[in-house]
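Asks: A predicted structure for the sequence below; I have some questions about it.
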Amino acid sequence: MRLGLLGISIPLLASIPAFAGEGKLDTGNTAWMLTASALVVFMTVPGLALFYGGLDKAKGILNTIAMSFSAFAVVTLTWVIVGYSIAYGDDIAGFMGNPFQYIFAKGISGLNNAGYPALLDVMFQLTFATITTALISGSYVGRMKFSAWLLFALLWSIIVYPPVAHWVWGGGFLANDGALDFAGGTVVHINAGIAGLVGALILGRRKDTALIPNNVPLVALGAGILWFGWFGFNAGSALAANETAAWAMLNTTVATSTGALAWMIVEWIHAGKPTVVGISSGIVAGLVAITPAAGFVNLIGSIFIGSIASVLAYLAVAVLKPKFGYDDALDVFGIHGVAGIAGAILTGVFADPNVGGSAGLLYGNPGQVIVQIKGVLATMVYSGILTAIILLVIKAIVGLRVSEDEEIEGIDSTQHGEKAYNI
């Protein structure tokens, strides 16, 4: 479904629901896309859940894990019922797909253009929708009612995520403009980062906003799982077992390593010590930044993208957030939003036609940067406004925040009747 690849010399648009039906099954591509789908599931459950859970306070870790798990479950259903159709159905005015076209995978059969079952596209793209929604929870932990979160996941995964996916990958207006987003810089990370920031502002600050991780080894384990699963996320977005997938995997490794080192060095200089939480955060920043560029840039580009985005994310977390006082609890905007914006724009700078067929600024096409900025701004505006509306509606229906007493006691006990550590 990567219609952002239009005009690029990659030998497939594998996820377009134009079903070949009678073609020959490509077992290599099929096996790879099954594996890639499973890897992205592993990113959310348990990768993101453990990463976020370890970062949160001990009295909120179970709620944080539950937000990731429940988001996956809720969005799975919204995706197969209507989300996939909105994202990849027949185009309506460049904004969305026909919402009734593929309800419950109706009409999806046979093989697609890459020779693997078209139904597998529904699964692979499902994993992107689920993790994007789960990512947002990191901004809301510690004070949001669980019932409000479930309603939010339901509505956001129908109203916000699928239209943005359509703009870039489903034949929408950004695809027609030639926007480059290999695996989700705009669709996933900027979308989630802005939703996290807007929600944090609407929810307001927690009583105690200090970030004191309850379990740093869990943070490191979660970051490692995310890195591992991200190979499915990025290399899987080649939609075949081919050279583009190899580029995406190698670029992901290089940019992530660079991002980890850049965060570590800047933190060492700024704060005096290189922390494991910081290195883990740099890993995620590098992963986020290379996501839109993974199949478009060479290794020099991946080094610059990983390092620049990681430094900017660190500054957003360590300088910008304290200065302005917004309570983006687990730095969803600071890492996913900022690194996503940097990665999307830098894709327009470093895109190498010898890798993905599309040229960026450094290869004689400065207009690509403008196209990338347009995609960033469109995503920020749409996600920000619609997220605010969804949260205000939920606030009117069930309320958004737990009471002050419940927050102080601990959201695990008050929302779930459990404690993580019964010592």
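Replies: Structure received.

Asks: can we go C-alpha only for contacts and neighbour counts from here?
Replies: Noted.

Asks: Not counting its neighbours along the chain, what's nearest residue 147?
Replies: residue 398 (7.6 Å; C-alpha to C-alpha, 6 or more residues apart in numbering).

Asks: ok, and here's another one to check against it:
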Amino acid sequence: MPPGISTLAADTPTLSSANTGFMLICSALVMIMTPGLAFFYGGMVRVKSTLNMLMMSFISLGIVTILWVLYGFSATFGTDKGGFIGWTSDYVGLSGLGITQLWDGYTIPVYVFAVFQLMFAIITPALISGALADRVKFSAWALFVALWVTVVYFPVAHWVWGAGGWLFELGVIDFAGGTAVHINAGAAALGVILVIGKRVGFKRDPMRPHSLPLVMLGAGLLWFGWFGFNAGSWLGNDDGVGAVMFINTQVATAAAMLAWLAYEKIRHGAFTTLGAASGAVAGLVAITPSGGAVSPLGAIAVGAIAGVLCAMAVGLKFKLGYDDSLDVVGVHLVGGVAGSLLVGFFATGGVQSDVKGLFYGGGLDQLGKQAVGVFAVLAYSLVASAVLAFLLDKTIGMRVDEDVEVSGIDQDEHAETAYDFSGAGGGAGSRKAVPAPSDTVAAAAPIKKVDA
């Protein structure tokens, strides 16, 4: 992403209605990714936690939007303060902006850039929620989201994309969020689950997805919305870079899905729908930082490598004993690290910049910069997120009671259930007892062994 670099645009930019319309469409596409994520995660949990999983994503749309307007945009993209945070008083409340004022060096209004970036800020904490399924108080989660975006996301996004941010100035390439979004969220997920602990019955009870069609729907919406996420991050469509990013997004996602399925077939003997959906997301994650620097052939390599690495990584939670419920660490952290580092190998020097990777004669310089960005964001997010979770756990408590977790978090936290089975198996006057939804649905769900 190239915010604030006037040299990449015309010397005297004027408002472009085409680019403005394009960016508004991209913003809407990124927005739909959060409901898509909600469906993706919602189908992966047991039926008794479906609504809670949906709400953990949807609440981010409310909380982060308000905080972004109040101070988040200023902290992220305001005037740099020491390389670590930004601040511009005119951005506070978005009250000092003219409706036709252009973003620095570009042909789109500041308001359009602000709303596009808002959608990134919304989905990033929502990604974390998948690691915490079944066991977190909704009120504690909502407070965590507010604190996390303030302490972690806004500063890290400034490091990576804000003019003057220290990783930006170092030359770290992150086209659309490998470090600021995916490594950030994946490391945060790991930090939080190390604090709050495992689900009741982890490695003992079956915890199969209750609705694989819902997972596939969510993955499809994510794939669709990701074109706005990635192609829109060039902030215009004048020089072809956005088009390259668009096709690389499709190519890498396809390669990752196929690579995950191939690994799954060799390792576990079956091609699963959950594997297809997870592989696609792994490819989307990996191409996000790298797609503006590589060729379509490079995108195939990035996707295939990420698909295999992420498929291998999801089983680590059983070997190492951390309970990453829906494989946020295995897909987003590992995929983000892979995609960010692979820039240092596959950057062609002919797309978003003249930077070349190792395989194109560029040596190890860019790989070193990418590694600094990867591990700086990983370390900061991991530690800061664990500290926030620890403080919340010791004050208001992060986890629901054990009996609530066992019986179902939806009814206790939201006073609702995702599905009404009260009329199943009989007419309107039937008094026949009906098994609990978690039993009837989970028993029918296929067993998936990719994380064995």
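Replies: Structure received. What you see is a predicted model; the values in this text were computed from it and never measured.

Asks: To which residue of structure 2 is the residue nearest to residue 147 of structure 1 aligned?
Replies: Aligned by TM-score structural alignment, residue 398 of structure 1 pairs with residue 396 of structure 2.

Asks: residues near its match, how many?
Replies: 11 (other C-alpha atoms under 10 Å).

Asks: Surely it touches residue 140?
Replies: Yes - using C-alpha atoms under 8 Å, residue 396 of structure 2 is in contact with residue 140, at 7.1 Å.

Asks: What segments of the stretch 1-150 of structure 1 are helices?
Replies: For the stretch 1-150 of structure 1, the helices defined by DSSP state H, counting those that start in this stretch occupy 27-42, 49-55, 61-78, 84-88, 119-140, 146-159.

Asks: scratch that, the stretch 301-450 of structure 2
Replies: 316-320, 328, 334-346, 365-395, 402-407, 409-414, 437-444.

Asks: Which part of structure 1 matches the third one?
Replies: Right, the one you point to is helix 334-346 of structure 2. Taking TM-score structural alignment, helix 334-346 of structure 2 hits residues 338-350 over in structure 1.

Asks: returning to that earlier point: deepest of the helices of the stretch 1-150 of structure 1, which one?
Replies: Neighbour counts (mean count of other C-alpha atoms under 10 Å) averaged over each of those peak at helix 84-88, with a mean of 30.

Asks: what's the alignment partner in structure 2 of residue 51 of structure 1 in contact with, if anything?
Replies: Aligned by TM-score structural alignment, residue 51 of structure 1 pairs with residue 40 of structure 2. Contact analysis of residue 40 of structure 2 by C-alpha atoms under 8 Å, 6 or more residues apart in numbering lists 214-219.

Asks: ok, and those residues in structure 1?
Replies: Retained in structure 1 (both residues aligned by TM-score structural alignment, their matches' C-alpha atoms under 8 Å) from the contacts of residue 40 of structure 2: 214-219.

Asks: Tell me which two of these sit farthest apart.
Replies: 214 and 219 (8.6 Å; C-alpha to C-alpha).

Asks: higher neighbour count, the two?
Replies: Neighbour totals were compared for residue 214 of structure 2 and residue 219, and residue 219 leads with 26 against 19 (other C-alpha under 10 Å).

Asks: Indicate which one of the helices of the stretch 301-450 of structure 2 is closest to residue 231 of structure 2.
Replies: Nearest of the helices of the stretch 301-450 of structure 2 (C-alpha to C-alpha): helix 334-346, 16.3 Å.

Asks: How about residues contacting the match of helix 334-346 of structure 2?
Replies: Under C-alpha under 8 Å, 6+ apart, the answer for stretch 338-350 of structure 1 is 180-181, 185-186, 189-190, 193, 285-286, 288-293, 296-298, 301, 305, 308-310, 312-313, 316, 359-363, 366, 368-373, 376.

Asks: picking that back up, the helices of the stretch 1-150 of structure 1: which one's closest to residue 20 of structure 1?
Replies: Nearest of these (C-alpha to C-alpha): helix 119-140, 12.1 Å.

Asks: which part of structure 2 lines up with that closest one?
Replies: The aligned range for helix 119-140 of structure 1 is 111-132, by TM-score structural alignment.

Asks: same question, stretch 64-79 of structure 1
Replies: Under TM-score structural alignment, the match for stretch 64-79 of structure 1 is residues 53-68.

Asks: which residue in structure 1 lines up with residue 265 of structure 2?
Replies: In structure 1, residue 265 of structure 2 lines up with residue 268, judged by TM-score structural alignment.

Asks: Now do the same for its match: helix, strand or coil?
Replies: helix (DSSP: H, G, I helix; E, B strand; the rest coil).

Asks: Now tabulate the helices of the stretch 1-150 of structure 1 in JSON lines and tack on distance to residue 409 of structure 1.
Replies: As requested, the helices of the stretch 1-150 of structure 1 are exported to JSON lines (distance: least, C-alpha to C-alpha, whole Å):
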{"stretch": "helix 27-42", "distance to residue 409 of structure 1": "32"}
{"stretch": "helix 49-55", "distance to residue 409 of structure 1": "18"}
{"stretch": "helix 61-78", "distance to residue 409 of structure 1": "13"}
{"stretch": "helix 84-88", "distance to residue 409 of structure 1": "40"}
{"stretch": "helix 119-140", "distance to residue 409 of structure 1": "17"}
{"stretch": "helix 146-159", "distance to residue 409 of structure 1": "15"}
